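1. Mind looking at a prediction? Sequence and model below.
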Amino acid sequence: MLYLIRYAEIGKEPHPEKSKLERDIVEEIRNHLPDAKIRKDIGRIFLETAAETTETLKQIHGIASFSPCIKCSLEELESKVLAFAEPILKNKKSFGIKVKRVGLHSFTSQEKAAELGAKILGKFPHLKVDLKTPEELIFIEIRGTECYIFNTVIPGIDKYMKYEKEVIAEPKFIVDDMLGKLAVRIRMLGFDATYYRNTADSFLLRKSKEENRILLTRDASLVKIKGANAFWISSRKLKDQIREVIQKYNLKITPQNMFSRCSVCNKPLVDLPKEKVEGKVPPVVYKLFKEFSYCPKCDKYYWKGTHFEKIIEELKDFIS
């Protein structure tokens, strides 16, 4: 049986102490389970045993919580999730999916959760997605190309870390053709914002519903349509428009999330080591900058040059 184990205190300790605490936890596990296979990863310990060991793990100090899980590759994830979901969702009416990632991927956690949720709905049409109080919540941790699927979080003896039981989804937006500059700025802030030019209102409303997106519009009549998930942007000034969206949806803007999406196509950017962009960017840029990002769809490279500094200055009032 495979267990995913979460640490209790490591996140609070200064760096020199983290390795020691981690070693202590692993040693304690070995003392209790000498025949188990143990592997460490960033923020996690993976334990493989021949038998069920829940009661033993509950008594080991340093463990905040743990989960029996199944492991698969990223390529196998869809089929494994469907197989995992079938027995546990058979008699349920609602479900949710929470995805966490470690490493570089061409998708966000929210995008992968939405993709897998759609596959489950396709196979089990009687179900509904409930992002607040689902009857069953499926957790997925994607760590590089390895994936771990589970639906149970068992508290350890040291319950320092609380593993969230609810799905907290960042809002996604669809922006009408009167707000193109706003769409670009929302992407720069790190949020998912699709944008369509010269499209019918019916198309925007349909895409909003299909993709669970909030429609941002300057057309007040769209907000009044029954069932529309739309927000009317009242201001004509770009900075005030940004403020309206941030305040309405309580968006948290951090430097870490900014510029994580392509401003052209909205796809998540992939961080690249400097040596990977040699010959792909101007020589002076390669010489001056150390950090680069790349959009696989647009084949476009990004770096934090003068344009980045100007945007930071423009948006500084919104950064927490």
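-> Thanks, I have the structure now. As the structure is a computational prediction, the values presented were derived from the model and not from experiment. Numbers count the residues shown, from 1 in each chain.
2. hey, let's count contacts and neighbours off CA atoms from now on
-> Will do.
3. If we ignore the residues flanking it in sequence, what's nearest residue 82?
-> Distance criterion CA to CA, 6 or more residues apart in numbering; nearest residue to residue 82, sequence neighbours excluded, is residue 120 at 6.3 Å.
4. Kindly report the same for residue 234.
-> Counting by CA to CA, 6+ apart, residue 218 is the residue found nearest to residue 234 once chain neighbours are left out, at 6.7 Å.
5. State the distance from that neighbour to residue 273.
-> Applying CA to CA, to the nearest Å, the value for residue 218 to residue 273 is 41 Å.
6. Of these two, which one has the most company?
-> residue 218 (19 against 12; other CA atoms under 10 Å).
7. Return the residues in contact with the residue most central in space within the chain.
-> With distances taken as CA atoms, centre = their mean, the residue of the chain nearest its centroid is residue 109 (2.7 Å). Taking CA atoms under 8 Å, 6 or more residues apart in numbering as the contact definition, residue 109 lies against 98-101.
8. Second structure for comparison follows:
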Amino acid sequence: MTDKISEEIHQPNENNQQKEEEIILLENKENDIQKEEIIFGNDGKYILDGTLCGVGSHLRKLGVDAVYSNEYSDAYILYLARNEDRMIITKSTKLLQRIRQQEEKLENYKKKIKILGDKALVESLVQQRLMKPKTEEEIEEERQELIEIVQEEEQQKYKYYIVKSIGKYDQLKEVVNEFKIIFKKENIFARCFSCNGQVIEVKKEDIEHLVFEKTYLNTDKFTQCQSCNQGELYIDSN
């Protein structure tokens, strides 16, 4: 019904001037968000769907903050992407459909805000029984609520990239080139293979009880994950 209503032709009146200005400000804010520079590269934060776990594994070995699992549901991927401000990398049509449904819902909210801001149009729609009768206070309250929702949603828009290549290594090459991820020797294995946590160097004597005696005697550098429950230990073979 929103699409049908939004097609109504109407002329703005002076009483709606302030409301129209608010809509313009809202749209300008959206443009500012779209133009905002997003940092990717080696310092970016990524989440990959279950079909791209192989790509995620290689990114993690490069020291990139990449989370992935073939057990993640689409809803959980969207949750992590929004709450941790991650770029979604995907080939999943179902996941893309969910993202675009959210985008469409947001556009419908914007249409309704414009409709509620036009008193003459609202009266016309009520007369045509396309809208339930409401007081001016109720209409304005609903409009303000929608404006707040749109502003909040715009601040948390999903960022996503659709992988086009087929085959793990071609996909990895595409992602690395797209996000300008480069090889840095100091970053190699800086992320835990198991949990994506930060891996840091630890004192040799602190992990003596965790390794074989021969390994302990023949190795000078050990690193350990600071996040996962296992405290994953890594041995420098250089």
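-> Cool, got the structure. Just so it is clear, the model here is predicted, and its values are computed rather than measured.
9. Give me the TM-score for this pair.
-> The TM-score (TM-score structural alignment, normalised by the length of the second structure) is 0.53; 145 aligned residues with a CA RMSD of 3.0 Å.
10. if we can go back for a sec, when you align them, which residue in the second structure goes with the residue nearest to residue 234 of the first structure?
-> Under the alignment (TM-score structural alignment), residue 218 of the first structure pairs with residue 91 of the second structure.
11. Longest helix in the second structure, by number of residues?
-> Criterion DSSP state H: the longest helix present in the second structure is helix 93-116.
12. That helix - contacts with which helices or strands?
-> Packed against helix 93-116 of the second structure by the contact rule (3 or more CA pairs under 8 Å, 6 or more residues apart in numbering; DSSP states H and E) you find helix 2-6, helix 17-35, helix 119-127, helix 136-155.
13. Using neighbour counts, pick out the buried residues of that helix.
-> For helix 93-116 of the second structure, the buried set under the neighbour-count rule, 16 or more other CA atoms under 10 Å, comprises 95-96, 99, 103, 106, 109-116.
14. now swap in stretch 64-82 of the second structure and tell me
-> Of all the residues in stretch 64-82 of the second structure, those buried under the rule 16+ other CA under 10 Å are 64-69, 74, 77-78, 80-82.
15. Now intersect the residues you listed with the strands, please.
-> Secondary structure from DSSP state E places 65-68 of the buried residues of stretch 64-82 of the second structure in strands.
16. Would you confirm that residue 147 of the first structure contacts residue 141?
-> Yes - if you go by CA atoms under 8 Å, residue 147 of the first structure and residue 141 touch, sitting 5.7 Å apart.
17. Neighbour count: these two, which is higher?
-> Neighbours per residue, other CA under 10 Å: of residue 147 of the first structure and residue 141, the larger number sits with residue 147, 22 against 18.
18. residues in the second structure aligned with the helix or strand harbouring the more buried one?
-> Using DSSP states H and E, residue 147 of the first structure maps to strand 146-150. Using TM-score structural alignment, strand 146-150 of the first structure lines up with nothing in the second structure.
19. what sits up against that strand?
-> Outside strand 146-150 of the first structure, the residues that reach it (CA under 8 Å, 6+ apart) are 67-74, 77, 81, 84, 138-142.
20. let's see 6 Å
-> Contacting residues not belonging to strand 146-150 of the first structure are listed as 69-74, 139-141 [CA atoms under 6 Å, 6 or more residues apart in numbering].
21. Quick one: the residues you listed as CSV, columns for secondary structure too.
-> Formatted as CSV, the contacts of strand 146-150 of the first structure follow (DSSP: H, G, I helix; E, B strand; the rest coil):
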residue, secondary structure
69, strand
70, strand
71, strand
72, strand
73, strand
74, coil
139, strand
140, strand
141, strand
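22. Narrow the residues you listed to just the buried residues.
-> 69-72, 139-141.
23. Now for the residues you listed: which two are most distant?
-> Across those, the longest distance by CA to CA is 13.5 Å; it joins 72 and 139.
24. Now for residue 39 of the first structure: which residues touch it?
-> Counted by CA under 6 Å, 6+ apart, residue 39 of the first structure has contacts 45-46.
25. Just give me the match in the second structure for it.
-> Checking with TM-score structural alignment, residue 39 of the first structure has no match.
26. where does residue 39 of the first structure fall, helix, sheet strand or coil?
-> Secondary structure assignment for residue 39 of the first structure (three-state DSSP): strand.
27. what separates the residue mapped onto residue 201 of the second structure from the first structure from residue 291 of the first structure, distance-wise?
-> Counting by TM-score structural alignment, residue 201 of the second structure corresponds to residue 271 in the first structure. Remark: distance between residue 271 of the first structure and residue 291 of the first structure (CA to CA) = 8 Å.
28. Who has more neighbours out of the two?
-> Taking neighbours as other CA under 10 Å, residue 271 of the first structure and residue 291 compare with residue 271 leading, 18 against 14.
29. Spell out which helix or strand contains that one, please.
-> For residue 271 of the first structure, the element it lies in under DSSP H and E is strand 270-272.
30. By how much does that strand deviate from the second structure on average?
-> Comparison of strand 270-272 of the first structure with the second structure after fitting gives an average deviation of 1.2 Å (mean CA distance after the TM-score superposition for the first structure).
31. Give me the helices and strands touching that strand, please.
-> If you count contacts as 3 or more CA pairs under 6 Å, 6 or more residues apart in numbering; DSSP states H and E, strand 270-272 of the first structure packs onto strand 292-295.
32. residues in the second structure aligned with the strand it packs on?
-> By TM-score structural alignment, strand 292-295 of the first structure lines up with residues 222-225 in the second structure.
33. Distance from that stretch to the middle of the chain?
-> 30 Å (CA atoms, centre = their mean, to the nearest Å).
34. Stretch 176-193 of the first structure too?
-> Centroid separation for stretch 176-193 of the first structure versus its chain: 19 Å, with CA atoms, centre = their mean.
35. follow-up on the earlier one: enumerate every residue touching the match of residue 201 of the second structure.
-> Counting by CA under 6 Å, 6+ apart, residue 271 of the first structure has contacts residue 293.
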